[in-house]
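Engineer: Whatever this is, show me its structure:
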Amino acid sequence: MTTCTLDLYTDYLLSSTGPTTATGLSRLLDGEMSHDHITRWLSSADWSLAEVWRHAKPLIRQAEAQRPPTDFAVLVVDDSILEKAHTDANELICTHWDHSQQRYVKGLNFVSLLY
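Structural biologist: All right, here's what the predicted structure looks like:
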């Protein structure tokens, strides 16, 4: 049986053109890895900002070195939740996992991009 790894999971995320799920990765691997295994692996990881930077920094430095400083740009992506605990659920207001609070909250999930 194959074990889920950060490289495998990030390759799956980067190559996907639609929604990504543990079931989708399991299906892509022809059932060689169960979706339960992937979900347990995801649940066991608790990445600090320092750990994320340790993994991202070499890739960013490599990309910087391949272009002149005037041609290099960065796209910063941040998702946030505007909590709306007392608002009725609808197409925009629904339940989301809030990693900063380690719990589900009802609210509006939005993505900010900075180039």
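Engineer: From now on I want contacts and neighbour counts done on CA atoms only, so please keep to that.
Structural biologist: Noted.
Engineer: Which stretches in the chain count as strands?
Structural biologist: Secondary structure of the chain (DSSP state E): strands at 76-83, 93-98, 103-114.
Engineer: here's the other one to compare against:
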Amino acid sequence: MDKILLALYADYLLSSFGQTTATGLSDVLDHTISHDKITRFLANTECNSRELWRLVKPTVRAITQQEGGVILDDTIAENAWTDENDLIT
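Structural biologist: Coordinates of the predicted model:
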């Protein structure tokens, strides 16, 4: 597993407020890593929740404060303007 690419991908997910894509990460990196390389990495890497949490836990702990916290939600909500697809039906 490419630990550097995994760290970049995790940072990208943590810092993004909208849709995340391999092309978007490549754009953020000024195309120093191609979106094809990112796509191949994601398709061929066994990155489970435990591995991702091990990677991002230090960052989450560093920014967590007594009066607040970090909430991650992977809920997909249907909107009136959203087309139906395999995820949203």
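Engineer: ok so, going back, for the strands of the first structure, which one ends up most surrounded?
Structural biologist: strand 93-98 (a mean of 17; mean count of other Cα atoms under 10 Å).
Engineer: And that one, what does it pack against?
Structural biologist: Applying 3 or more Cα pairs under 8 Å, 6 or more residues apart in numbering; DSSP states H and E, we find strand 93-98 of the first structure packed against strand 103-114.
Engineer: list the helices and strands the strand it packs on packs on?
Structural biologist: Contacts defined by 3+ Cα pairs under 8 Å, 6+ apart place strand 103-114 of the first structure against strand 76-83, strand 93-98.
Engineer: Make a markdown table from the strands of the first structure and add distance to Leu29 of the first structure to it.
Structural biologist: Below are the strands of the first structure laid out as a markdown table (distance: least, Cα to Cα, whole Å):
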| stretch | distance to Leu29 of the first structure |
| --- | --- |
| strand 76-83 | 29 |
| strand 93-98 | 27 |
| strand 103-114 | 30 |
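Engineer: if we can go back for a sec, looking at the helices and strands packed on strand 103-114 of the first structure, which is nearest to Ser43 of the first structure?
Structural biologist: Ser43 of the first structure lies closest to strand 93-98 among these, at 12.3 Å (Cα to Cα).
Engineer: who touches that closest one?
Structural biologist: 81, 84, 87, 103-109 (Cα atoms under 8 Å, 6 or more residues apart in numbering).
Engineer: of all those residues, which two lie farthest apart?
Structural biologist: Thr87 and Arg103 (17.9 Å).
Engineer: circling back: ok, the contacts of strand 93-98 of the first structure vs Ser15 of the first structure, which is closest?
Structural biologist: Ser15 of the first structure lies nearest to Asn109 out of those, by Cα to Cα, at 23.5 Å.
Engineer: ok, that closest one - contacts?
Structural biologist: 79-82, 92-93, 96.
Engineer: Show me the residue at the heart of the second structure, geometrically.
Structural biologist: Leu13 (3.0 Å; Cα atoms, centre = their mean).
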